[in-house]
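# return atomic coordinates for the entry below.
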Amino acid sequence: MNAPPLVFVSATSGDLRSVRKLVSQALLTIGCHPVEQSHFGPDYREVRKMLGDRIAECQALIHIVGFRYGAEPDPARLPQGAERRSYTQLEYDLGRELQRKRGDGRFRVYTFVCPEGFPFDAEPEAEDDEKRGLQSAHRRAILGGEILYETPADPAGLEARIHVLREEARRLRVEHERHRGTMLAVGLAIVLALAGIGGGVYWYLPRHVERTVAETIDPAMIGERLRTEIRARFERDAEAARSEGKHWGALRELEKGRDAALARVDDVVATIREGLAGNPDPIFKEASRILEKEGGESALQYLESHKAEALAGIDRAATQEESALNNLKKKLQPLLLQADLLETKQDRAGALALLRTVADKAPGWWEARLRLGDSLYFMALYAEAEPHLRAALALAMDEKDRAVASNDLAQLLKATNRLVEAEPLMRRALAIDEQSYGPEHPDVARDLNNLAQLLQATNRLAEAEPLMRRVVKIFEKSYGPEHPNVATALNNLASLLQDTNRLAEVEPLMRRALAIDENSYGPEHPKVAAALNNLAQLLQATNRLAEAEPLMRRALAIDEQSYGPEHPNVATDLNNLALLLQDTNRLAEAEPLMRRALAIDEKSYGPEHPNVAIRLNNLALLLKATNRLAEAEPLMRRALVIFLLFTRATGHEHPGLRKVFGNYRQLLLAQHLPAPQIQTRLAEAATAAGYGAAEWATVQAAWK
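Here you go, the predicted structure:
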């Protein structure tokens, strides 16, 4: 019978008491046994030791962080120099210490930081400012550190996140079974030794245990006999100590030994009961029989003589589950191949259906969850993609795989404008890859590029620039100065320099990137089209429109030839060219290009994708420029609704939302609508996106 992994649940019983119960129930459903500690003494040292022992019995710890500090050891009794920590904070500290000691494969700490809008339980009483400050400091330390954490929006999200740890529980169970097997086949010897065989004075096991029923072992009866023997042994030795006139300290030590021995009896009973349940291991069964009939010394001798045989059986059992999963993966590989082929044909819906099937059949396979999450992310189904990417990160056991999953999840968080959450993931991936590959590996360059682009998005351009320059150097050293990856790095660096308005430095980088791509791929390759677009937009920004236009038209022709006329890259080219034509006041030429770009993106991504909203906004602005306000209004309204839907679905504001909101408001003003009617139109758009009146008022107030 497999013993379930033990998972310590760490959360305050004030604002998170309902969550503790929910998490414990969720753990039971995935085959784990929740462990909690509700009663604490006032002394710091005793509490720390008690919690340390309790957590050390577990294979994982779940730490849920709210805004309440909770109970703590008596501050007046803290050792000199010790920091004030609540019981739950102390649990977190001990869990992190154990994780560092054992390694991720043997112990994990999962941290969930509940945000401001989380539905906390009503607090029994308000905490003072000092305690609030201590808890705020704990939250900041987690949010600002490099330790992975998650921010569930509500209890349902937290419960779902616990459920995706099913495979992690499976791995913990395999590891636990490995050590449990040792406990049953070899570790019974440890329990017996702890009970006093071969050296303990009071941890004494009687040599003969009578059987109440022939060939039946009663663990409870063994326990009672053990307790009787331990107490009797203590009385004999205590009487001897008194007769010899020993100091009271000697008696106190005897009492401590007795109490410690009595505390171990339950361990012995539990080990015997667990090992004999179901279909017991033959070695364990025989050792238990010998223990009952002949005593502990004989049982220890038997176990030692069969230790090698027991360990071999443990290794075989531990690999069976892993083997079954590997066989399932092999069976699912054809579906993954089919999905890959469908994606090459732009049948993303068909590929997504197959990836869903694979992930459903093997929910504990990190790569299946990653592939599904990446596909959903590409289609801008961010809310659905996120739990799969988080599951992939939790399930990945290899550090290099964790780096990949961390990066992909970070890209989703960046796309949903959660840059603060994305950054520690990117830094974690970078640290893993630097440790795994060294500081000049191409994968490290990829991580540096991702982090630099995030820093660029948060306007930390001075921090981003040296990272991007390092990327260029790594790629030049790894691949040579004329490699396409160098061209990509040059383009990214040029984009950053363009943001700092150093246009004179930008152009030579872009032209070098274009030359590399033309030399590497030939003049008609899509990579060349992307480089042409970058250079053309720079020329447009420097008002060299006549130079920019032929480059944009060449990029469009290349992408149409490479991908066909209905590809999203073609839509991007059409949009760029249309904006340039608009800048040269050729609005009649620009309009059909914008409409075609809109149609392509609607077909490629669906009608509610953020890219579609961008196309709608651009077309509406063009119509506004031609004074066709009535035609422009429903397009701009639809763009606003899409961004609102995105924001509501992800819980995070889309970067383009406020701009489109302002554009729509200006369009309504241009129609000379009275202020109340403008507010009504804006509210109608919010209602169409599912916002209630109060919620919409809160959103608008936050923008002021």
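# contacts and neighbour counts: CA atoms only from here.
Noted.
# do you know how far residue 375 is from residue 130?
According to Cα to Cα, to the nearest Å, residue 375 and residue 130 sit 47 Å apart.
# more neighbours, these two?
Remark: of residue 375 and residue 130, residue 375 carries more neighbours, 21 against 10, as counted by other Cα atoms under 10 Å.
# now the other sequence, so there's something to compare against:
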Amino acid sequence: MPGEQQRKIFISGTSHDLQSYRAAVVQWALAKGHLPVEQSYFEVQPDYLTIVQMLRDKLSPCDAVIHLAGFWYGGEPTNRPDGEHRRSYTQLEYELGRELKRQSFRFIARENYQPDRPLEGQGAELADLQIQHRQRLTLGSEPWSAHSRTTGNELYYEFSTPEELVALLDKLTIHDTTSKPINLPYQSLGSLFKGRDEFLAQLRRVLINKPTHIAAVTGRHAIHGLGGVGKTRAAVEYAWQHKHEYNALLFIKAESAADLERNLAGLCGALVLNLPERDSRELETQIAAAVRWLREHAGWLLIVDNVDTEEAQAAVEQRLAAISTGHVVITSRLTHWEGAVEPLDLDVLPHDAAASFLLERTAGRRQPQPSDPDDAEALANDLDSLALALEQAGAYIVRTGISLAGYRKKWAEQDHRVLEWFNENLMKYPRSVATTWETSLAELSEDARTLLNILSWLAPDPIPRFLLEQLEEIEDAPELDLDASLGDLTTYSLARWQDERTGIEIHRLVQEITRWRLDAEKEPSFLAALRMVNAAIIGNPQDVRTWPIYRVLQPHAAGVTDFAQPFHNPEPTSRILNDLGVYLHTRAEHHSAEPLFRRAQEIDEASYGPDHPEVATDLNNLAELLRATNRLNEAEPLYRRALKINEASYGLDHPKVAIRLNNLAGLLQATNRLSEAEPLYRRALKIDEASYGPDHPEVATDLNNLAELLRATNRLSEAEPLYRRALEIDEASYGPDHPDVATDLNNLAELLQETNRLNEAEPLYRRSLEIDEASYGLDHPAVARDLNNLAGLLRATNRLNEAEPLYRRALKIDEASYGPDHPTMAIRLNNLAGLLRATNRLTEAEPLYRRALQIYEASYGPDHPTVATGLNNLASLLQATNRLSEAEPLYRRALEINEACYGPDHPELATNLNNLAGLLQDTNRLSEAEPLYLRALAILCRFTHETGHRHPNLLVTLENCWSLWEQIQLPMYERREKLVAVGFDPDWLKSP
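Below you'll find the model as predicted:
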């Protein structure tokens, strides 16, 4: 392997019998320019979990593991937790290397190898455990060559002598597997980071050693202290100092629960973990992906910065409590934490370290004086040895070339001024920081001071350059030399450049002091900040292509609007709140979006009155969120009020009124009031036809909405011409090969399939697939949808061999598009599992059903209706395989979920009740099954009475009741009484 870069190689093998063989591997590695790593023995005997973490720490920076397996078992850790298999140290080393996804090379000693020491004395039990380990390493092998074999796709080697072992090692190619994600906010200070050695060592001990209340492998830790003490810097310096021991160095801020979730999701990004979910529209999907990565990878460090509120603290503890594969360092001003978190108090710098920092920071760039050492000590004392104040003082001295004594004099002058406005009872920061700020501010140019005033209203997050440049575009903004002003702020350490100077970051204490001191200048600088953010927020917040901008601007939009109320919420506060709310709502961050929508509504009502069209938009946005979060009773009056406002503002026949009608009708349909929804859909259609003409795409949308309702009420003959007309309109508007036409074709084909016209449906499905493949390429999610639908038809026509590859191709496309844990994947898995079940491959179907259920629960939480669907599917398979005791709790949980989501009278519950009753009937619990069948029948009878259309499952449920009554030989008159009691009409048996 000439010319290879140096790799770190962990060498694992028992010392008793393989010491000389291991030494040969060490010499081979050194000769190749690699760095061998060994764990020969443990000086003490720590507990099992501590040993696991110690081995992880040692394996993490390695590129490969060379595992030698002889016949000697060796030592093993004590205090093994319940459920952990019995393993020796060397077996643990090998398995942890595999867990860390390191290259693992297995070398198996043949029976004729010469051990360094005799093998007698370990006992039959230990000898058998080692033989089992050797068998696991070679299970299922086929001969590959005279000296090496494979297990499945993996290679292992056999050796008898050290010389043969070295010859086999020469066959290896070792790659760099330790390229690590790093998103730390700044580089190390190097020698300027002073006075923290003892603290960092203490932090390391807490992260490694198991305290009485936390497993050592979890390694959670909080650094708390007052503002400006250097908590974040200490955490980041720890990360850089131990970089080689971690697989990833990750950094997120968590000033609030929303910040934590947004920044956890941000770890998915291309520049950090680069996960497939990085472009997902669902925040929870991205959070789940980031958390899954943390759970599945060991040896990482995560810094969670500025956890200073109880709300953020609770969110951090909840999100990170179950992750035990890496180290978490929290920086916080809070001192009280749950037992899982070990708080360490970070004090100000030691006095001598603070003085040493000042001398080194300004060396060669200050006016030197013989008294410099004494002046440095005195200045450190003035500054309370606070890291932030020290850095700003050093920057000032370097910028001006003043002496330490000269700076002290200026600082003292400003300290007298600070006393005039500094209130120790109100301030959340030390006076020394305020005085240092005041001293630096006095030297700033007017432009830099104005810019700092404006930026103090933003969030303490990175401020992108493109946001700063908006100042040049907005009306009435101060004219600034932006580059010179930024240069001033960064030179005096009042701001810090980001990498590549793509933006800046300002310490939140600097922002707080600046805002406090603005006095009469507050409103102009605030308005400039507000309008700057407004100018930067461009594009449709529902369009995923705009999300990179919204993601960066979100903290600043939220931050600046938080300050708007004292200024009477000037324009464009409500516009920013609404756009940010729509972005968050589209990403399913409903808890963050809701207060923004409510506040926008309050502002617009106060500004325009309660009956203004802007208020109608606010009401509609909030209603959409309430509907999405299943608060339908709260959403309805808002939809109705928005409709009333638009009718009064625009007249009864305006297209905006049609939008409101469609939204309200959608809610009525969702709450099973189909007879109320239908006239609204029809009225919206009539308005758009009159406004746009009969052949406009908006009309096609209305037709599709109405057709969906007709289809839901089993009026398929009425729905069909609407689907066909919508298709005709879109073909005329967009041409025959447009993706919207493909959607129309799919809708019509589904109706044709439901009415058993499969020969007509199939060419539509195939044409839809052809359009989407031509429009999007072969691997687009729209193509996966088409493949899935076509496969469903093929399955319905018993062409299972043709359907299966389409299902599998759709699954493969969506896995590549969305990642393995996206909700769409669960749909694909369920469909494929259904086909496997239909072909009696139940053992193949079951893990797919279980994986789909797991995805649903992770995506939507444990109580979502989609989870109920997953539970039903799995329970049905368990019932089919006679595992009734396993199926029953799943059926019951599905019923409980849907009842909580839809209420007691929704038709969806009839399916759950039927399924559970069927299982009870199979287990001869007929008295328990009958009331469930009757309740399902009552729900469907009520639906049929209210809509005037017989529910498709009504007769099926009647047949179930009849079957049970036959089984218990219930007299005919009693059957009639029970049917009358639930509202069943015998005439329904005659109708189609």
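# where's the residue mapped onto residue 797 of the second structure from the first structure relative to residue 136 of the first structure, distance?
In the first structure, the residue matched to residue 797 of the second structure (TM-score structural alignment) is residue 500. For residue 500 of the first structure, the distance to residue 136 of the first structure equals 36 Å [Cα to Cα].
# one more: residue 514 of the first structure?
Applying Cα to Cα, one obtains 50 Å for the distance of residue 514 of the first structure from residue 136 of the first structure.
# of the two, give the one with the bigger neighbour count.
When residue 514 of the first structure and residue 136 are compared for neighbours, residue 514 comes out ahead with 27 against 16, by other Cα under 10 Å.
# helix or strand for the more buried one, which one?
Assessed by DSSP states H and E, residue 514 of the first structure sits inside helix 503-521.
# all helices of the stretch 401-550 of the second structure, in order?
404-421, 431-441, 446-455, 465-468, 482-491, 508-516, 522-536, 547-562 (DSSP state H, counting those that start in this stretch).
# brain fart, the stretch 351-500 of the first structure
For the stretch 351-500 of the first structure, the helices defined by DSSP H, counting those that start in this stretch occupy 366-378, 382-395, 399-415, 419-437, 442-457, 461-479, 484-499.
# tell me what the last one is packed against?
If contacts are counted by 3 or more Cα pairs under 8 Å, 6 or more residues apart in numbering; DSSP states H and E, helix 484-499 of the first structure sits against helix 461-479, helix 503-521.
# excluding chain neighbours, what is closest to the residue nearest in space to the middle of the second structure?
Nearest to the mean C-alpha position of the second structure, by Cα atoms, centre = their mean, lies residue 287 at 1.2 Å. Distance criterion Cα to Cα, 6 or more residues apart in numbering; nearest residue to residue 287 of the second structure, sequence neighbours excluded, is residue 265 at 4.5 Å.
# gap between the match of residue 797 of the second structure and residue 545 of the first structure?
21 Å.
# more neighbours: the two, which one.
A direct count of neighbours by other Cα under 10 Å for residue 500 of the first structure and residue 545 places residue 545 higher, at 18 against 13.
# how many neighbours does the alignment partner in the second structure of residue 512 of the first structure have?
Matched to the second structure by TM-score structural alignment, residue 512 of the first structure sits across from residue 809. Other residues lying near residue 809 of the second structure total 17 when counted by other Cα under 10 Å.
# kind regards, and thank you for your time.
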